[in-house]
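# below is the sequence, then the predicted model.
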Amino acid sequence: MKLRRAQERDESNAWKAVARETFRAFDLIMTPALHGHDRQSGAQAAAAHLERGRQLMQPIIDRYVADARTPLGRAWRTSRVARGAYVQAFAQAMAHASARSAGEPETGWPILYSRGALPLIVRYTGDRRILNDEEDPR
């Protein structure tokens, strides 16, 4: 039971780190001037935060896949995650940031920034103080 709680706490901290990077990217996309950027350089910085968020999400995905009991279950989870909402949302947001940094016209708003679309991200972006209180030590 203690191991399960520790894993849940670790996963909670991991999702909080992913949400923090997502929130920073959103700030850079929405208000680049507040961070000393123009629109293109703000989008480049946002893309870096999105890439870091995707990298922080990878261990969560790996644990989910590894927890399957059979090889077939692992294969199913791997394909499910690859088509999953979170992976696709990060890919879409990164494409949006890349297009914006290249000066291309925007085709739409990424689902990653849509309120309520991804509950595991929204859980930690709802209160900005949570994100600002625990800065990433890395």
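Alright, I've got the coordinates. Numbers count the residues shown, from 1 in each chain.
# use CA for all of it now, contacts and neighbours both
OK.
# in terms of secondary structure, what does the helix or strand hosting residue 7 contact?
In this structure, residue 7 sits in helix 2-30 according to DSSP states H and E. Contacts defined by 3 or more Cα pairs under 8 Å, 6 or more residues apart in numbering; DSSP states H and E place helix 2-30 against helix 39-66, helix 119-125, helix 128-133.
# buried ones in the longest one, by neighbour count?
The neighbour-count criterion (16 or more other Cα atoms under 10 Å) identifies 39-54, 56-57, 60, 65-66 as the buried residues of helix 39-66.
# same check on the shortest one?
Buried positions in helix 128-133, judged by neighbour count with 16+ other Cα under 10 Å: residue 131.
# quick one: list the elements packing against that helix.
Applying 3+ Cα pairs under 8 Å, 6+ apart, one finds that helix 128-133 contacts helix 2-30, helix 119-125.
# let's bring in a second one:
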Amino acid sequence: MLLAPFYSTKEKQIFVSAEQASNFAKRQCFDFNPIHDPENKRFCVPGDLLFSLALHTYGVSESMSFTFTNMVGADVGLTFPDTDDETIIVTNDQGKSVLEITRKGQVNKDPEFIESLINNYGQFSGQNFPSVLMPLMKEPGGDV
């Protein structure tokens, strides 16, 4: 399974270590944003990994929107609720929302399709940092 090396589970929660998150960012998405370096004091789990975990957990619906509501640090317990609702709120171990998903339509849960989507999206998304964000950060006032 593609995502297995990048998270662990305990008591119905998902945990991502700084090393796992960084490896996902660099190996899966070719994303070298320093905020995903384990030693960075502002470290956060990549949104691409949270997105991928959501697809792995819930499948791919005909229509989906994702809103990242809070950053996730290393080793924070995440709860992906067991639900068929159209609105899903993923929370951290303090009950705060970190990701809100709205979905509609039929759901595709084919593991090969989901892994292909995760692979292709991750590689595309990871390129946003060097080709889009880095130039913006170099502009005056471009503090990301």
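Here it is on my side, so go on. Keep in mind that what you see is a predicted model, and the values were worked out from it rather than measured.
# let me see the TM-score of these two.
Superposed pair, TM-score by TM-score structural alignment, normalised by the length of the first structure: 0.26. Supporting alignment: 57 aligned residues with a Cα RMSD of 4.4 Å.
# closest to residue 94 of the first structure out of the helices and strands packed on helix 128-133 of the first structure?
Nearest to residue 94 of the first structure among these is helix 2-30 (9.7 Å), distances taken as Cα to Cα.
# just to revisit the earlier point, quick one: the helix holding residue 7 of the first structure to chain centroid distance?
When distances are taken as Cα atoms, centre = their mean, to the nearest Å, helix 2-30 of the first structure is centred 8 Å away from the chain's centroid.
# quick check: residue 8 of the second structure vs residue 14 of the second structure, distance?
Taking Cα to Cα, to the nearest Å as the measure, residue 8 of the second structure and residue 14 of the second structure are separated by 6 Å.
# in the second structure, which spans are helices?
18-23, 47-58, 111-126, 128, 134-138 (DSSP state H).
# just say which of the ones you listed is most tucked in.
Mean neighbour count (mean count of other Cα atoms under 10 Å) peaks for helix 18-23 among those, with a mean of 23.
# what's it packed up against?
Short answer (3+ Cα pairs under 8 Å, 6+ apart): helix 18-23 of the second structure packs on no helix or strand.
# which helix or strand contains the closest residue to residue 64 of the first structure other than its chain neighbours?
Of all residues not flanking residue 64 of the first structure in the chain, residue 77 sits nearest, at 7.6 Å (Cα to Cα, 6 or more residues apart in numbering). Using DSSP H and E, the element containing residue 77 of the first structure is helix 71-82.
# biggest strand in the second structure, by residue count?
Looking across the second structure with DSSP state E, the single longest strand is strand 97-108.
# buried set for it?
97-101, 103.
# which strands and helices sit next to that strand?
strand 60-68, strand 87-92.
# would you mind giving the ones you listed as CSV with distance to residue 78 of the second structure and mean neighbour count added?
Formatted as CSV, those follow (distance: least, Cα to Cα, whole Å; neighbours: other Cα atoms under 10 Å):
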stretch, distance to residue 78 of the second structure, mean neighbour count
strand 60-68, 13, 14
strand 87-92, 4, 20
